[in-house]
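Enquirer: Attaching a predicted model along with its sequence, questions to come.
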Amino acid sequence: MSYKHNNLMAMRNSYWNDLNPTAVKEKLYFQQMLVDNGIFESATAEDAKHLFFSLPSIIIVKGYAHGFMHASVQVLICQHIQANKQLLQQKTEMKIKFNL
């Protein structure tokens, strides 16, 4: 595992375990995005976690910088969801993309 991968995975884990109100609200928003994009009729917290951990590094970095509900980050997340619709529905593990 590369140094870059370790740091980004630590960021992902730290964010997902964060219980501050903003992070909780964003996690609920991930669930809603899955429903709005037709991935699931009703998305669970585990579905949202699967989405979050599949996001490319550029989305993680921008999400940390601007917030995951920022319009520019929302567009990137929607693009990711649409590009990986079937994998998300099947809950298939995806290779994380690193495009910084």
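Expert: Okay, I see it.
Enquirer: For the rest of this, base every contact and every neighbour count on C-alpha atoms.
Expert: Noted.
Enquirer: so what's the most centrally placed residue in the chain up against?
Expert: By C-alpha atoms, centre = their mean, the chain has its centre lying nearest to F52, at 2.3 Å. By C-alpha atoms under 8 Å, 6 or more residues apart in numbering, the residues touching F52 are R12, F30.
Enquirer: hold the first one in mind and look at this next one:
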Amino acid sequence: MSYKHNNLMAMRENYWNDTNSAQVQKEKKFFQQTLLEQAIHNNPSEDDAKYLFFSLPSIVIVKGYALGFQHDTVQAMIFKYIQDNKKLLQQKGDIKIQFRM
């Protein structure tokens, strides 16, 4: 595992495990709602949202941290990612995390 991968994975884990931030809790609900609206799951759980979050390309994670995951630019990237990977997300298949630096 590369140094960059370790840092980005730590960012993902720290974000997801943050139970004190109202913003993070709101964004987790946003991920669930997005899975519902994009017809990935009929009743998405927090685990479904976590799967989506951990599979997002690194550029989305970095921009989401900087701007917020509900920012229009970041939302567009998330929606495109979901559409490009719809079948894998529905099946919770193995998705290779995409890096683009």
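Expert: Now that the structure is in, tell me what you want to look at. Please read these numbers as outputs of a predicted model, since none were measured by experiment.
Enquirer: Give me the TM-score for these two chains.
Expert: TM-score of the superposed chains, computed with TM-score structural alignment, normalised by the length of structure 1, equals 0.98; 100 aligned residues with a C-alpha RMSD of 0.5 Å.
Enquirer: if we can go back for a sec, go ahead and list the helix or strand containing the residue nearest to the centre of structure 1.
Expert: Here F52 of structure 1, judged by DSSP states H and E, is contained in helix 45-54.
Enquirer: Which SSE is immediately downstream of that helix?
Expert: helix 57-66.
Enquirer: what's the spacing between the helix or strand that that following helix is followed by and its chain's center?
Expert: For helix 57-66 of structure 1, the following helix or strand on the C-terminal side (DSSP H and E) is helix 71-83. Here helix 71-83 of structure 1 is found 9 Å from its chain centre; the criterion is C-alpha atoms, centre = their mean, to the nearest Å.
Enquirer: Pull out the buried residues from helix 71-83 of structure 1.
Expert: V73, Q74, L76, I77, H80, I81 (16 or more other C-alpha atoms under 10 Å).
Enquirer: got a list of contacts for that helix?
Expert: For helix 71-83 of structure 1, the surrounding residues in contact (C-alpha under 8 Å, 6+ apart) are M33, L34, N37, L51, L55, I59, K62, G63, H66, G67, F68, L88.
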